[in-house]
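K.L.:
Just need the structure, nothing else, for what follows:
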Amino acid sequence: MKIEQGSAPDHGSRTSSDREWADAAIRKIAAENNRSADTHLYSVPLPEHWGIGLYLKDESTHRSGSLKHRLARSLFLFGLVNGWIRSDTTIVEASSGSTAVSEAYFAQLLELPFIAVMARSTSAEKIALIEQFGGSCLLVDHAAEVYATAEEVAATCNGHYMDQFTYAERATDWRGNNNIAESIFGQLRLEEHPVPDWIVVGAGTGGTSATIGRYLRYNNHSTQLLVVDPENSAFLPGWRGAADPAGLPSRIEGIGRARMEPSFVPSVIDAMIQVPDAASVAAMRHLRTLTGFAAGPSTGTNLWGVWQTVAGMLAAGRTGSVVTLMCDGGERYAGNYYNPAWLAAQGLDPAPHEATLAEFFETGAWPV
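P.N.:
Reported below is the predicted structural model:
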C-alpha cells in the first residue's frame, strides 16, 4: 500500500501542525535544560577520623525548586514524543505538591493550562508556587481521591493526565542522558571515594530509586541503594514481598504512599528502612544546625537513613562515601514542618530523635 506524505492513517487525527508544535515544544524544553547548570553536590563535613565522605546533592536549586524538576521534564518529553500532549492540551496531575510545582513551570513554558489535584493538607507555600507558575489547584479531602479525580478532570477538559505514579520509572532514561545517577557519578569522579558505598533516597513515585538502581546495575557499580520510607507507607511492606500492601497517607510530603505505585521497582533496591515521622523532622532540623541548609522533611527522612548507614560503616571499620539528596528547600514548609504549633498538633515531637543524633555525633555509634 502506498501512503502519500500528509495522508498517513488516522491515529487520533494528528496533523502536520500538531507535529510542528510538538517539535517546537521539545526544542523549548531542550533549550531550557541547556541553559541550566547542574545541581551542586556538597561535601558535608564529618569527623575526619571517621574516614567517611558524605555528599548531599542539592536538588532545590532547580528553577522549580525541587528534585521533581527532573521528573517533570521527563514526563513532558514522554507525553510529547508519544503524541499525548498537543498545543490545546490541558495538563492534569495528581500530586502532593512538588511534582505539581515543577509541572506547572513546564506547562507555563509551553503556554499550556495546568491543573494540580492535591490533598487539602498540601502546604500553602506549594499551592502558592503552583499558582505563581500559572497553574490552578483542585483540592480534595483525602489523598486517596487524587487519582480518580485527576482522571476525571482530564477526561472532561481536553486534558492529559500525566500520572507520575505510573510513568515516572519509564519516562527517564536510566542508562544516562544526564539523569541524576549519571550526574552524581560525574561529580564524584575526583573524590577520594568516587564510587559510593551507598546512595540513600526516599520513594514518592519510585521513579528516582528505579532510575538510580538500574543505573548502578547497568554500569556494574558496587554501590548499594538504600530506600527510606516514612511511617505507614505501603512501599516497605511491598518491598518485603507483601502481595497487596496497603498503607496510610504519608505525613512526610513528597514520599511514602498508601498504595504500591506502578513506578516503584522493588527488585533494584538493596535495603529499605522505615523512618519515624518525628525522626524525619529531627534530621531536617539537625541539617540546618550542621550545614546551614534549610531543607524539607523528605530530606530529613533521607538523612535519618544516612546516619544509620554511616554508623554501620563505622562499626564495621569501613571507610568510603555515602550520597543522598536534598529534595527541596525548607521555605516550602515554613507553615508546617518548621512550625512548632503545627508539629504539636500533628503529634510530632522531634526532641527524642534530636537527642539520638546528638549521641551519634558524639560517639559515632547508633544508639539502640
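K.L.:
rest of the way, CA atoms for contacts and neighbours
P.N.:
Will do.
K.L.:
Which parts of this protein are strands?
P.N.:
According to DSSP state E, the chain carries its strands in the segments 41-44, 52-58, 90-94, 114-119, 136-140, 159-161, 198-202, 224-230, 271-275, 320-326.
K.L.:
Dump the ones you listed into a markdown table; add distance to residue 84 as well.
P.N.:
Listed next are the strands of the chain as a markdown table, based on distance: least, Cα to Cα, whole Å:
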| stretch | distance to residue 84 |
| --- | --- |
| strand 41-44 | 35 |
| strand 52-58 | 32 |
| strand 90-94 | 10 |
| strand 114-119 | 15 |
| strand 136-140 | 21 |
| strand 159-161 | 7 |
| strand 198-202 | 29 |
| strand 224-230 | 32 |
| strand 271-275 | 35 |
| strand 320-326 | 31 |
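K.L.:
Out of the ones you listed, which is closest to residue 246?
P.N.:
Minimum separation from residue 246 across the strands of the chain (Cα to Cα) falls at strand 224-230, 13.5 Å.
K.L.:
From the chain's centre, how far out is stretch 32-50? Work that out for me.
P.N.:
Its chain's C-alpha centre and that of stretch 32-50 lie 17 Å apart, by Cα atoms, centre = their mean, to the nearest Å.
K.L.:
Revised request: answer the last question for stretch 165-175.
P.N.:
Stretch 165-175 has its C-alpha centroid displaced from the chain centroid by 12 Å (Cα atoms, centre = their mean).
K.L.:
run this one through as well so I can compare:
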Amino acid sequence: MSAWVHEAVRKIEADFQRSADTHLFKLELPALRDVDIYLKDESTHPTGSLKHRLARSLFLYALCNGKLAPERPVIEASSGSTAVSEAYFAKMLGLPFVAVMPRKTAPSKIAEIARYGGQCHFVESAPEMHDAATTLAAESGGYFMDQFLYAERATDWRGNNNIAESIFRQMARERFPVPSVLVMSAGTGGTSATLGRYIRYCGHATRLVVVDPENSVFFDSYTQRDATLTRACSSRIEGIGRPKVEKSFQPDVIDAMRQVPDAASVATTLWLSEQIGRKVGGSTGTNLWGALEIAGEMQAAGKRGSIVTVMCDGGERYLNTYHNPDWVAAEFGDLSGPLGELDRWS
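P.N.:
Next up is the predicted model:
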C-alpha cells in the first residue's frame, strides 16, 4: 500500500472514530397502542444525511482497490446528498470532486457541495447522469465512484457498526426489541441490501419492506421480476427512486415492496416535521407513510410489535421545495387528502 493510500485510509478512519452513532427515537402516536414506530435519525451525520455512511464506505472501497491517487478527480452521479457527503471526503483527502446531477437539484445541496470545494456538472434529468459521469471521468482522467454500482458491495453488511447492526443494538431494551418490520426506500438500493442481508445473517424474524415513489422503476421491476425495465423521467422525491434498476438493488433480500404516491410522501414530510418540531426531507416522508400503513394493518389484525424506518436527512436542504407551500402547490397540488389520513394518528 502506498504511503498516500495509507494516510488517506487513516484520515477517514479517524473521522469515523470522532463521529458518534446516530439516534433512534420513538415516534409517540396516541392512536397506536400495540405497535411502536421508531426513526433512525441519519440527519446528524457530519454531512447531514444517511449518505455519509455510503460515501465513507465508497471512498474506503475505492482506496483499497487502488482506484484513487493524489490529484485524480473523483466523479459521482448524484441528485445531491451522496454528492455532498463525497465532496466532504474528497476535501479531506485533497482530491478534486465533480458531481453530475439534474439541473433541478435543491439549491442548498449545490451550495453545500461548493462549500466543500466540489463542482457541479448539470444534466437535464436523472436518466442522463450515468453516461455524463462516465464521459466526464474519461475526459478528465478521473475515477467514477458510481454509487449505483458499488453501494451494495462497499458496505460490510455483516456488522462493523453499519446501519443495520446499529438499529438492532439500539432496539435491545425496547418492549419489542426485534422489529417486526424494517421500512426503507431505495436510491442506490445499497441500504436495503445491507438491511436485508443483516437480517438473514443474524436469523431475525424481521421483514424488510421497501417503499418506492412514483416515477421510479424499482417497484414495477420487483413485482414483475424484470430487471430490464426503465423509465424516461425522474423521481420527484429527491434521493430515492430511479429510472432504471441499478446494480446495487438486490430484490432477493426484500420481503415486500409498496409504492407510495408522491403527494403522500410530501404530506408525511410536512406532518412529521410538525410532530417533532424539526424539518425532514422528502424521502423520510415516503418511509414513514409506508411504516404507518403497515402499523395500521398490524393493529387492525391484532398484532403487536415494532417498526423501524429511517429519517434520511433534515429538511433544511429543502426550504425552497418541500417546505415551500407555493412550490408544493404547483408541483403536487392539494395535499388535504393524505394530510387528512395522517391526522388519525396524532
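K.L.:
still on that earlier bit, can you put the strands of the first structure in CSV and add mean neighbour count and distance to residue 307 of the first structure?
P.N.:
Shown next, in CSV, are the strands of the first structure (neighbours: other Cα atoms under 10 Å; distance: least, Cα to Cα, whole Å):
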stretch, mean neighbour count, distance to residue 307 of the first structure
strand 41-44, 16, 12
strand 52-58, 21, 10
strand 90-94, 27, 32
strand 114-119, 26, 31
strand 136-140, 18, 36
strand 159-161, 23, 38
strand 198-202, 26, 10
strand 224-230, 25, 12
strand 271-275, 18, 12
strand 320-326, 24, 10
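K.L.:
Go through those and name the closest to residue 342 of the first structure.
P.N.:
Set against residue 342 of the first structure and scored by Cα to Cα, these come closest in strand 114-119, at 17.1 Å.
K.L.:
In the second structure, what stretch matches the closest one?
P.N.:
The alignment of strand 114-119 of the first structure onto the second structure (TM-score structural alignment) spans residues 97-102.
K.L.:
Repeat that for stretch 131-151 of the first structure.
P.N.:
Counting by TM-score structural alignment, stretch 131-151 of the first structure corresponds to residues 114-134.
K.L.:
and if you look at stretch 302-318 of the first structure?
P.N.:
Here stretch 302-318 of the first structure aligns to the second structure at residues 287-303, judged by TM-score structural alignment.
K.L.:
now what about stretch 245-255 of the second structure, what contacts it?
P.N.:
148-153, 186, 188-190, 192-193, 196-197, 207-210, 217-218, 221-222, 227-230 (Cα atoms under 8 Å, 6 or more residues apart in numbering).
K.L.:
Which of the residues you listed are buried, as a ChimeraX select command?
P.N.:
Selection of the buried residues among those in ChimeraX, burial being defined by 16 or more other Cα atoms under 10 Å:
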select :148,149,150,151,152,186,188,189,190,192,193,196,197,207,208,209,210,217,218,221,222,227,230
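K.L.:
Can you give me the end-to-end span of the match of stretch 131-151 of the first structure?
P.N.:
Terminal residues of stretch 114-134 of the second structure are spaced 21 Å apart (Cα to Cα, to the nearest Å).
K.L.:
which outside residues touch that stretch?
P.N.:
With Cα under 8 Å, 6+ apart as the test, stretch 114-134 of the second structure has contacts from 75-79, 84, 87-88, 91, 96-104, 110, 113, 144, 232-234, 242-244.
K.L.:
Quick one: distance of it to the chain centre.
P.N.:
18 Å.
K.L.:
Identify the residue of the first structure aligned to residue 230 of the second structure.
P.N.:
Residue 230 of the second structure maps onto residue 246 in the first structure, by TM-score structural alignment.
K.L.:
Show the contacting residues for its match.
P.N.:
233, 234, 258, 259, 260.
K.L.:
Which one of the strands of the first structure lies nearest to residue 350 of the first structure?
P.N.:
strand 271-275 (12.3 Å).
K.L.:
What is the corresponding segment of the second structure for that closest one?
P.N.:
Aligned by TM-score structural alignment, strand 271-275 of the first structure corresponds to residues 256-260 of the second structure.
K.L.:
so how far is residue 260 of the first structure from the equivalent of residue 148 of the second structure over in the first structure?
P.N.:
Matched to the first structure by TM-score structural alignment, residue 148 of the second structure sits across from residue 165. Distance, residue 165 of the first structure to residue 260 of the first structure, using Cα to Cα: 9 Å.
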